[in-house]
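> Need the 3D shape of this:
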Amino acid sequence: MTAIATTAPTTVARPRPLADVLTMLRRSLLRAVRYPGLTVFIVAGPLVMLLLFVYVFGGAFGAGVAPGVTPGADGRAAYLDYITPTLLVITVVGGATSVAVSAAMDAASGIMARFKTMAISPGSVLSGHVLGFVVQALVALVLVLGAAVAMGYRPEADALDWLALLGLFVLLGIALNWLCVAMGLNARSVETASNTPMILLLLPFLGSGFVPVETMPTAVRWFAEHQPFTPIIDTVRGLLAGGAGLEGSTAVQAVAWCVVIGVAGYVWARSLFRRERRL
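Below is the predicted model:
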């Protein structure tokens, strides 16, 4: 009788989306610990702006944003209340610009091409970047808000307001991070990736972040009223003030802008990730 040789069936590893995302998230957080430069940048920028705008310009600017306030100490206190929400939003934006650099570094080094050959969920590679920098941004938000409180800022938000703020910041972080991941993958070099998202840092200056839009010329005011960061900043400002002056339509616009930015960034990033990188 002739023996028939049999072979065991080959087991093909299948991607596990949730486990793969958690692995990539852990990788992103470990990188932040080992290379803290980007994380320091996320915190240092808003802190410097907080000190500069409050202690140098705040005495004069405060009288412009709060009617009846006299320049000087009262003006600084009023401007601290006005600018703190803006700098919290800028903190999230700064974290998003950092993720563009991180994504470009992975793409340029070839590690993303290596990930494509592995049995892992394709979306987990990018999701790890996004979620990792959301966590870093939330830590940075606590530090910046703590500095503002130490300078005299006193938010009036209740538990529901804080919960809404957390949700808005997470949504904003995810949206901007997806957009900046796409910018990083689209960049031809790491240096280009660090410069492309700078437009996002300029937009709060062209909105209600530092002065009321009512004080702007007509054309600039129109742009300020119809760009994403004005309703986002106004919503954060209203929630920190305990809902004072916050209109429901403004909050809806803020959430809508975050969703639009996030979906556009996600679609763009996934398309770039599938495409072979040509340097």
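
> Every contact and neighbour count from this point should use C-alpha atoms.
Noted.

> element containing the spatially closest residue to Leu141 that is not a sequence neighbour, please.
Closest residue to Leu141 apart from its sequence neighbours, by CA to CA, 6 or more residues apart in numbering: Leu88 at 6.1 Å. Using DSSP states H and E, Leu88 sits within helix 73-109.

> tell me what that helix is packed against?
If you count contacts as 3 or more CA pairs under 8 Å, 6 or more residues apart in numbering; DSSP states H and E, helix 73-109 packs onto helix 37-52, helix 58-65, helix 122-150, helix 159-186, helix 190-195, helix 198-202, helix 229-240.

> run this one through as well so I can compare:
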Amino acid sequence: MNSIDLNADLGEGFGAWRLGDDDALLDVVTSANVACGFHAGDPSTMATVCRRAVEKGVAIGAQVGYRDLAGFGRRRIDYAHDELRDDIVYQIGALEAFCRIAGDRVRYVKPHGALYNTAAVDELQASAVVAAVVAYDTSLPVLCQPGSVLARRAAETGLTVVGEGFADRGYLPDGRLVPRSRPDALVHDPDEVVARVVRMAVDGSVTAVDGSTVECRVRSICLHGDTPGAVRLARAVRDGLAGRLTVQAF
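Below is the predicted model:
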């Protein structure tokens, strides 16, 4: 692999509340996972982020989540398969409207938060995510953890799967992310974050919290926009990849 995508969750403000520096991150990333109004975001925020992403040549993806504004989509919700499928289709369609106004379209789908983690291990929710993408547009890639249930189900259905690594998240020995409730969920040292990203992008592996090596073959790296120093860290990651890989959307 001679190129890597950098993505970030954007448009996660709501009403008077703003989260992260979307404009600054759009100068760094190549793909924007835009919140679609269920776990975060609202119509005006979606419209603004889509317009600015198009202006900066950044690919737009639907960041779909549970219907959980109060919990920021980080609390697992048990759904019936068809209800979750329809909620995801609704979110993709809403973002598509603002993409069209801005002169582009939705380029991929990425689950958010608890839906991301649940679909990585749960057959029903993974199949609901896949069913939504299949119903809406089979050309849309699914951005998810390599080796996850969602990755397998999407591939079995013929969808394009884009493996994703996380710049500043701790990994368990089985390849899953360390739960955010644990103190080792996030990696804070900028030099360590950059080194981890380069290793994932170049070697396809990452060091887990117990010191073991975990295979992690990725085409995209997630840079969180809601952590302290997020923009500075994102720029450090992009600079660290310079000369090794071309940074571009998948």
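
> care to give me the TM-score?
Once the chains are overlaid, their TM-score stands at 0.28 when taken by TM-score structural alignment, normalised by the length of structure 2; 120 aligned residues with a CA RMSD of 6.0 Å.

> related to what we said a few turns ago, quick one, the helix holding Leu88 of structure 1 and helix 159-186 angle?
40 degrees (axes from the mean of the first three to the mean of the last three CA atoms, to 10 degrees).

> Now helix 73-109 of structure 1: buried residues?
73-108 (16 or more other CA atoms under 10 Å).

> Now do that helix and helix 229-240, the angle between them.
Going by the same axes, to 10 degrees, helix 73-109 of structure 1 makes 120 degrees with helix 229-240.

> Let me see the ranges of the helices in structure 2.
22-26, 43-55, 81-102, 113-119, 123-136, 149-156, 190-203, 230-241 (DSSP state H).

> closest one to Gln63 of structure 2 among these?
Closest approach to Gln63 of structure 2 among the helices of structure 2 (CA to CA): helix 81-102, 8.2 Å.

> how about the closest one: buried residues?
Going by 16+ other CA under 10 Å, helix 81-102 of structure 2 has these buried residues: 82, 84-92, 94-99, 102.

> which residues touch Thr91 of structure 1?
For Thr91 of structure 1, the contact set (CA atoms under 8 Å, 6 or more residues apart in numbering) comprises 42-43, 45-46, 137, 140-141, 144.

> Give me the neighbour count for the closest residue to Pro190 of structure 2 other than its chain neighbours.
In space, and not counting its chain neighbours, Pro190 of structure 2 is closest to Leu233: 6.2 Å by CA to CA, 6+ apart. Leu233 of structure 2 has 23 neighbours, counted by other CA atoms under 10 Å.

> swap in the one 5 residues further on?
The burial metric for Arg238 of structure 2, expressed as a neighbour count using other CA under 10 Å, is 19.

> One more: the one 3 residues further on?
Summarising burial for Leu241 of structure 2: neighbours were counted as other CA under 10 Å, giving 20.

> Next one: it relative to Phe98 of structure 2, how far apart?
32 Å (CA to CA, to the nearest Å).

> if we can go back for a sec, now the helix holding Leu88 of structure 1: how far from the chain's centre is it?
Chain-centre distance of helix 73-109 of structure 1: 7 Å, with CA atoms, centre = their mean, to the nearest Å.

> next SSE after it?
Toward the C-terminus from helix 73-109 of structure 1 - assigned by DSSP H and E - lies helix 111-116.

> Would you mark the buried spots in that next one?
Buried residues in helix 111-116 of structure 1, counted by 16+ other CA under 10 Å: 112-113.

> who's in contact with that helix?
106-107, 122, 125.

> hmm, try it at 6 Å
The contact list for helix 111-116 of structure 1, computed with CA atoms under 6 Å, 6 or more residues apart in numbering, reads Asp106.

> How far off centre is it?
Offset of helix 111-116 of structure 1 from its chain centre (CA atoms, centre = their mean): 25 Å.

> name the helices or strands packed onto the longest strand anywhere in structure 2?
Criterion DSSP state E: the longest strand present in structure 2 is strand 3-10. Counting contacts by 3 or more CA pairs under 6 Å, 6 or more residues apart in numbering; DSSP states H and E, strand 3-10 of structure 2 is packed against strand 31-35, strand 220-222, strand 246-247.

> Single out the most deeply packed of the ones you listed.
Of all these, strand 31-35 has the most neighbours on average by mean count of other CA atoms under 10 Å, namely a mean of 28.

> how far off helix 81-102 does that strand point, in degrees?
120 degrees.

> packing partners for strand 31-35 of structure 2?
strand 3-10, strand 59-64.

> Specify the angle between it and strand 3-10 in degrees.
Going by the same axes, to 10 degrees, strand 31-35 of structure 2 makes 20 degrees with strand 3-10.

> Buried residues, the helix or strand encompassing Val267 of structure 1. List them.
Per DSSP H and E: Val267 of structure 1 is located in helix 248-274. Neighbour-count burial for helix 248-274 of structure 1 flags 250-251, 253-255, 257-259, 261-266, 268-270, 272-273 (criterion: 16+ other CA under 10 Å).
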